[in-house]
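Student: Have a look at this fold, sequence not included:
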């Protein structure tokens, strides 16, 4: 099995007609590819393809450039280039917002990229945001088997995986989550990474809001 994505951006577009091409998308594609491990880069690439496919099925218009950049950069917080003091989604969102501002995105479009990345793993919020934010989260979720998997179906998804292999995705992604739970637990308590920490990391202990509220500075 190949250990890297072997298709160029142009070759991906030949296979998947739903994908858009703009200078910003090309730069985001190359930026992510140069800075992510093969497994993470393949994950974000599949996420983009899935989001584009779901979007093509919708009657509602959307900004394909926003969706592409958001999905391609959404896991930068897992890389050394996206390190910071916050939860990984926010660290990655901050990097991506600076990236698109350098490309000339206005404040609104840059904020949509930020929201899409910061909220991509919080479907209880992201799916009710702007179309681009929701669509990005939905595409990312398909790579983990969320409900939108059924919209595309196994044959269409198999074609994407054939073009962009998973490369032991489950194990590798869990390793990313465990690394943060072990090294920066304070950034994981209100994210899905908490589940990994509580199950696999000895001594991991997330604070409780029950205790925080009870100990608050009020008498009643």
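Tutor: All right, it came through fine. Computed from a predicted structure; not experimentally measured.

Student: alpha carbons only for contacts and neighbour counts from here, please
Tutor: Fine.

Student: So for stretch 128-135, what gets flagged as buried?
Tutor: 129, 131-135 (16 or more other Cα atoms under 10 Å).

Student: Next up, a structure to set beside the first:
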């Protein structure tokens, strides 16, 4: 593991190393590079905004945030974000950490695709959200120092990330498209299946079992 990139230290505790080993074992280069970029992007935002946070927890959150896309941790009926959060919970509980610490990481992962909520929670949750947003959609791109951005990309290259990440999402939840109801990942289903129709919130209200 690299000790420091772009002036940001890499957590080197046994917990951090074990988390990295899990992603290496069950993920692929796409998820490895993306997840690491997310950590360094989030950590840089923390430095820039002087946000107090626990780097080890941000690191684990970043490494596990897309683990629900892997065959090992993919469920039949849960959102992939929840699959990753559950994997992190199972992992962290083996270290006898306080429940509020475990819950913080769970929330960060489960909410990383939930704009309007994640950025208003604890620092680790918000920083993961912003790191993901920058790497996936280029959110706050101009705010990020170009020199540091390039150093992070040298260590963890994108390698056609734009073209590869959408199919990677689809492969995870094409068998459970209903889990994308009410969240941005429904756009991924429609990208490959334009005629797919999920539940409609208004129809759910109008056809509820209430008598009036």
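Tutor: Structure's in. What do you need? Just so we're clear, the structure is a prediction, and the values are computed from it rather than from any experiment.

Student: So which of the buried residues of stretch 128-135 of the first structure is the closest to residue 27 of the first structure?
Tutor: Closest approach to residue 27 of the first structure among those (Cα to Cα): residue 132, at 19.0 Å.

Student: Counterpart of the closest one over in the second structure?
Tutor: Residue 132 of the first structure maps onto residue 124 in the second structure when the alignment is built from TM-score structural alignment.

Student: about what we covered before: rebuild the buried residues of stretch 128-135 of the first structure as JSON lines, extending it with secondary structure and distance to residue 196 of the first structure.
Tutor: Below are those laid out as JSON lines (DSSP: H, G, I helix; E, B strand; the rest coil; distance: Cα to Cα, whole Å):
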{"residue": "129", "secondary structure": "coil", "distance to residue 196 of the first structure": "27"}
{"residue": "131", "secondary structure": "helix", "distance to residue 196 of the first structure": "30"}
{"residue": "132", "secondary structure": "helix", "distance to residue 196 of the first structure": "29"}
{"residue": "133", "secondary structure": "helix", "distance to residue 196 of the first structure": "25"}
{"residue": "134", "secondary structure": "helix", "distance to residue 196 of the first structure": "25"}
{"residue": "135", "secondary structure": "helix", "distance to residue 196 of the first structure": "26"}
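
Student: could you dump those residues to JSON lines with distance to residue 16 of the first structure?
Tutor: Below are those laid out as JSON lines (distance: Cα to Cα, whole Å):
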{"residue": "129", "distance to residue 16 of the first structure": "26"}
{"residue": "131", "distance to residue 16 of the first structure": "21"}
{"residue": "132", "distance to residue 16 of the first structure": "19"}
{"residue": "133", "distance to residue 16 of the first structure": "21"}
{"residue": "134", "distance to residue 16 of the first structure": "21"}
{"residue": "135", "distance to residue 16 of the first structure": "17"}
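
Student: out of those residues, which one sits closest to residue 17 of the first structure?
Tutor: residue 135 (17.3 Å).

Student: Can you tell me how far residue 157 of the second structure is from residue 149 of the second structure?
Tutor: When distance is defined by Cα to Cα, to the nearest Å, residue 157 of the second structure is 11 Å away from residue 149 of the second structure.

Student: So for the corresponding residue of the first structure for residue 135 of the second structure, what's the nearest residue that isn't a sequence neighbour?
Tutor: In the first structure, the residue paired with residue 135 of the second structure is residue 143, using TM-score structural alignment. Nearest residue to residue 143 of the first structure in three dimensions, chain neighbours excluded: residue 47, at 6.4 Å (Cα to Cα, 6 or more residues apart in numbering).

Student: Which residue in the second structure aligns with that neighbour?
Tutor: Aligned against the second structure by TM-score structural alignment, residue 47 of the first structure finds its counterpart in residue 38.
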